[in-house]
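*Asks:* predicted structure and sequence below. I'll ask about it afterward.
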Amino acid sequence: AAQEQANRLNLIAEERNESFLQTYGGKISSEWLFPKVMQIAEEAPDIYDAAAEIMEAADWIVYMLCGNRKRNNCTAGYKAIWNKKSGYPSDDFLTSLHPKLKHIVREKLTEDIYSVGEKAGGLTEEMAGKTGLLAGTAVAVANVDAHVSVPAVGITEPGKMLMIMGTSTCHMLLGEDVRMVPGMCGVVEDGILPGYVGYEAGQSCVGDHFQWLIQHFVPEAYMKEAEAEEISIFELLSRKADRLHIGESGLLALDWWNGNRSTLVDADLTGMMLGMTLATKPEDIYRALVEATAYGTRIIIETFRQSGVPIEELYAAGGIAEKNPFIMQIYADVTNMEIKISGSPQAPALGSAIFGALAAGSVNGGYDHIEEAVAHMGKIKDQTYKPIPENVALYDQLYAEYKELYTYFGKQNNVMKRLKKLKNIQSVSFDTGKAMA
């Protein structure tokens, strides 16, 4: 909803040659804090004025648990343009976004930021009663669900990318130094693990694609077939799609049903399906969407490598990685990388427990160093997904076609944005007409 504000922020930052922009891949996402704050200030100024603080939900939860307001460096760094060395953007820049934002840092945020892994406080008596835990139990500084999953799969060093795959996908990676990677969501010192810079990229629509297809385009006959076989409709579609040879559907999709987070950083882009005929079936579309999301991940991996950030191993966590071998094999084939799977079906919860143990320290039964905590608590499954050479060769051909469409519709032809603008105008006109009637 804040894409208009994000566009304006990015334009102003470019004109002013703001150095922070490159650490976010050249663009600040509409999903991040300042575009959203701009939108509030413009569309609901009374709410902005009344807000004592603007706080990430993760920090608010920690505040509720232990009574201490300790904002974490992960969300501050990735979502709020905060830097460990230079802090937030200048008051002058923030004023250029909107006059109300001139003093937002000291009025509604804070420059008092704490690192992930630190202790925020102890569990209050009230929350101990609600959770069944002991009062005083260590509460770690807040973290983001994707970032906190990295230690859960045993990653404590660079070169290993983790995909957290669900409705969307986040790609997490450790590095030794800051590199400028086009379209990344951000690079933050100590943002994932202490002692390393943490890179983030992502795809804003993955599992949501598949749910959309099932909700709107899967015929009743398929639903009955799944019911008769006592399997989920996802499993039925996966079985049918798995019987198709690579390229047999004749389809190629752009996975932008919810915009593009990386590497184009543009929420106004939309999805596309090329090659449909009267013979196209739901499983053809399903497979094409799965393949498109895998191509999108490959774009991200290649962009990091081309920017000097090595990716030598690939890991996956989340519902899709846990439940769908069909999808994971396609990802292995498209990326030509073996994929290791989280040993826990709830990687963010396990990662949170690891940071909780770190916050507690050895004196309270936890650990004093993240590597020690990960060695005892992180885990992956014995099963992996290995690329199949003949599949890799075929997907290389399709990926080349995907890249052409990616560049054309993502950078050269704005037809998607023109259509979206017309749609929005017509929607407003229709709603206004109904209100008048």
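*Replies:* Good, I have the coordinates.
*Asks:* C-alpha only now, for contacts and for neighbours.
*Replies:* Will do.
*Asks:* what are the buried residues along stretch 117-126?
*Replies:* By 16 or more other CA atoms under 10 Å, the buried positions in stretch 117-126 come out as 117-124.
*Asks:* end-to-end on it?
*Replies:* 24 Å (CA to CA, to the nearest Å).
*Asks:* what does that stretch contact?
*Replies:* 62, 65-68, 70, 134-141, 194, 355-356, 358-360, 370 (CA atoms under 8 Å, 6 or more residues apart in numbering).
*Asks:* Glu157 against Met172, yeah?
*Replies:* No - contact criterion CA atoms under 8 Å: Glu157 and Met172 do not qualify, at 11.7 Å.
*Asks:* coming back round to it: in strands, which of the contacts of stretch 117-126 fall?
*Replies:* Judged by DSSP state E, the contacts of stretch 117-126 include 138-140 as members of strands.
*Asks:* in JSON lines, list those residues along with distance to Arg16.
*Replies:* Below are these laid out as JSON lines (distance: CA to CA, whole Å):
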{"residue": "Ala138", "distance to Arg16": "44"}
{"residue": "Val139", "distance to Arg16": "40"}
{"residue": "Ala140", "distance to Arg16": "38"}
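*Asks:* now, among those residues, which is nearest to Leu350?
*Replies:* Taking CA to CA as the measure, Leu350 sits nearest to Ala140 out of those, at 13.2 Å.
*Asks:* which element follows the helix or strand encompassing Gly77 toward the C-terminus?
*Replies:* Per DSSP states H and E, Gly77 falls inside helix 73-79. Of the helices and strands lying after helix 73-79 in sequence (DSSP H and E), the nearest is helix 91-97.
*Asks:* one more to weigh against that first structure:
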Amino acid sequence: MTAAAVLGVDIGSSSSKGVLVSLDGAVLAQVQRDHDLDRPVPGHVEMDAQIWWAEFTSMTAELLARHPIEVIAVGVSGMGPCVLLVDDDDVPVRPAILYGVDTRALDEITGLTDDFGEAAIVARCGSALSTQAVGPKLAWLARHEPADFARARRLFMPSSWLVRRLTGRYVLDHHSASQSTPLYDAGAARWFEPWWQQICPQLRAPELLWSDQVGGRISAAAAAATGLPAGIPVIAGTIDAWAEAVSVGALGIGDLMLMYGSTMFLINTVDRPVSAPPLWATVGVTQGSRNLAAGMATSGSITAWLRELFGRVDYAHLLSEAGRSPAGANGLLMLPYFAGERTPIADPMARGLIAGLTLSHTRGDLYRAALEATAMGVRHNVDVMAAAGGRIDRAVAVGGGTQGGLWAQIVCDVTGLPQELRETSVGASYGAAFLAAGAVVDPTIDHWNPVASVIRPNAEMRPGYDDLYHLYTEARGATLELGHSLSRRQIETAAARRTSDPRGVHV
């Protein structure tokens, strides 16, 4: 039998990644394309969707050139839920609006909640409206960009856009649909026509598939553009965090996935529908599965920001310096709300805080304080999950932030949760490849990607971190109004700068 492989591609917030994987799970080659997001005004986070296809084709060409092999299936995933609208000819009418880090639709969240009723939305969709939801962003476009909105005919996210370009099929996976609140009925597992017609009547609803189902097959045009064989299957795919959970086998009842990336994401698999308005209740990637999810607006993006301020010092060096700073970062406390916060406080107007600074603090102290701030946010989300009825029997860590071990160890010490690390931590692209493999063979993730180690909490650290968490909670309440006031000033300042500069300003 000729050697064969599957291709997995993920379109992320800061980069796109592609990986070739053998049918027994071995990584044959991987590639990455870094990109920037557009932030035209405070609260708006966008991206040119043409980049998604350009990066897919360039990565595929590089992978096949570096490792010529027969690709027999393709998996895709991407950040989400996003809003990419295209016209009748599949030309984007404007840049794609990103997931919960884009906070433009606050008025529309209030308006749609008033129209439909919060209780009715939660009962039907599983989650209340938030900056993560698709519906309010569509309503924002209808109000603020009516000409572009009127031309729109189809709705895509990064994974479904790649499926469209590769196969010509217009599909979306059920999980992504379940984050398109209030357009999807989670109990019935279908679009809810009355609310769809009220919010976006001119849009054609995509066909719904489960993430591991075949979304289509490579067309002749896509084969010519990518070098992939025509006719091979492309799975429907899903949102990147759920593909990350697939990549490390965190899909069992009681599993918690912790994704260490630009943002921190948590997915708990539950045995029944659980309603927790501060969090997101969704359907899973496979039929019948249910999740309770949480997501912070910033985590790795704070460490990247600090690295820029420090002159682009190597991450390994910064981790070493942070490791020499003691627990508590020599008396520093950080709130990680540098782009507002998603769960569990759902406050896009929240702002970051670094408290306790003195002239004796080092960059290692600051870097450790950022890692500890993320850990405090994880603990806050885990506590809310548990109170809502989630059950955590096992935690599995994945993502670039697990490298070096310090960050994951701090989260262990703050939360008290041991964390499994798998042999392969490639992430969402590897999870997409695994889903693709399921279309042609019958793989198991424990065979593909077995547990390599377990990070365990240091009991000696817990009392000090309990005290710090108490201060974290106090600081959040004490600075809430101050953060909102400063947020309003930032918006006003940016608006004034846009008035004086017709080209606009990026912040």
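*Replies:* Received the coordinates, thanks. All values reported here derive from a predicted model rather than from experimental measurement.
*Asks:* circling back to that earlier point, redo the buried residues of stretch 117-126 of structure 1 as TSV? Include distance to Ala349 of structure 1.
*Replies:* Conversion of those to TSV gives the following (distance: CA to CA, whole Å):
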residue	distance to Ala349 of structure 1
Gly117	14
Glu118	17
Lys119	17
Ala120	18
Gly121	19
Gly122	19
Leu123	17
Thr124	21
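*Asks:* out of those, the closest to Leu422 of structure 1 would be?
*Replies:* Distances from Leu422 of structure 1 to the buried residues of stretch 117-126 of structure 1, taken by CA to CA, are shortest for Gly117, at 47.6 Å.
*Asks:* map that closest one across to structure 2 for me.
*Replies:* Matched by TM-score structural alignment, Gly117 of structure 1 corresponds to Asp212 in structure 2.
*Asks:* follow-up on the earlier one: so which of the ones in strands among the contacts of stretch 117-126 of structure 1 is the closest to Asn258 of structure 1?
*Replies:* Nearest to Asn258 of structure 1, judged by CA to CA, of these is Ala140 at 32.6 Å.
*Asks:* identify the residue of structure 2 aligned to that closest one.
*Replies:* By TM-score structural alignment, Ala140 of structure 1 lines up with Ile235.
*Asks:* any idea how far that match is from Ala29 of structure 2?
*Replies:* Using CA to CA, which is the criterion applied here, Ile235 of structure 2 is 20 Å from Ala29 of structure 2.
*Asks:* Gly168 of structure 2 too?
*Replies:* Relative to Ala29 of structure 2, Gly168 of structure 2 is positioned 27 Å away (CA to CA).
*Asks:* equivalent analysis for Arg190 of structure 2, please.
*Replies:* 38 Å.
*Asks:* ok, the nearest residue to Asp91 of structure 1 once chain neighbours are set aside - contacts?
*Replies:* Nearest in space to Asp91 of structure 1, with sequence neighbours left out and distances taken as CA to CA, 6 or more residues apart in numbering, is Lys102 at 5.2 Å. Counting by CA under 8 Å, 6+ apart, Lys102 of structure 1 makes contact with 91-92, 94-95.
*Asks:* still contacting in structure 2, which of those?
*Replies:* Compared against structure 2 with both residues aligned by TM-score structural alignment, their matches' CA atoms under 8 Å, the contacts of Lys102 of structure 1 retain 91, 94.
*Asks:* tell me how many other residues crowd Lys85 of structure 1.
*Replies:* 7 (other CA atoms under 10 Å).
*Asks:* ok, it to Val188 of structure 1 distance?
*Replies:* Lys85 of structure 1 sits 11 Å away from Val188 of structure 1, going by CA to CA.
*Asks:* got it, and Trp212 of structure 1?
*Replies:* 34 Å.
*Asks:* who has more neighbours, the two?
*Replies:* Taking other CA under 10 Å, Trp212 of structure 1 and Val188 do not tie; Val188 has more neighbours (29 against 12).
*Asks:* number of residues surrounding Gly331 of structure 2?
*Replies:* Gly331 of structure 2: 15 neighbours (other CA under 10 Å).
*Asks:* residue in structure 1 matching it?
*Replies:* Under the alignment by TM-score structural alignment, Gly331 of structure 2 pairs with Gly250 in structure 1.
*Asks:* distance of its match relative to Glu283 of structure 1?
*Replies:* Going from Gly250 of structure 1 to Glu283 of structure 1 by CA to CA gives 12 Å.
*Asks:* what of Ile164 of structure 1?
*Replies:* Ile164 of structure 1 is 24 Å from Glu283 of structure 1, by CA to CA.
*Asks:* run a quick neighbour tally on Asp467 of structure 2.
*Replies:* 11.
*Asks:* so where does it fall, helix or strand?
*Replies:* helix 462-478.
*Asks:* could you do Leu85 of structure 2 as well?
*Replies:* Leu85 of structure 2 is part of strand 84-86 when elements are defined by DSSP H and E.
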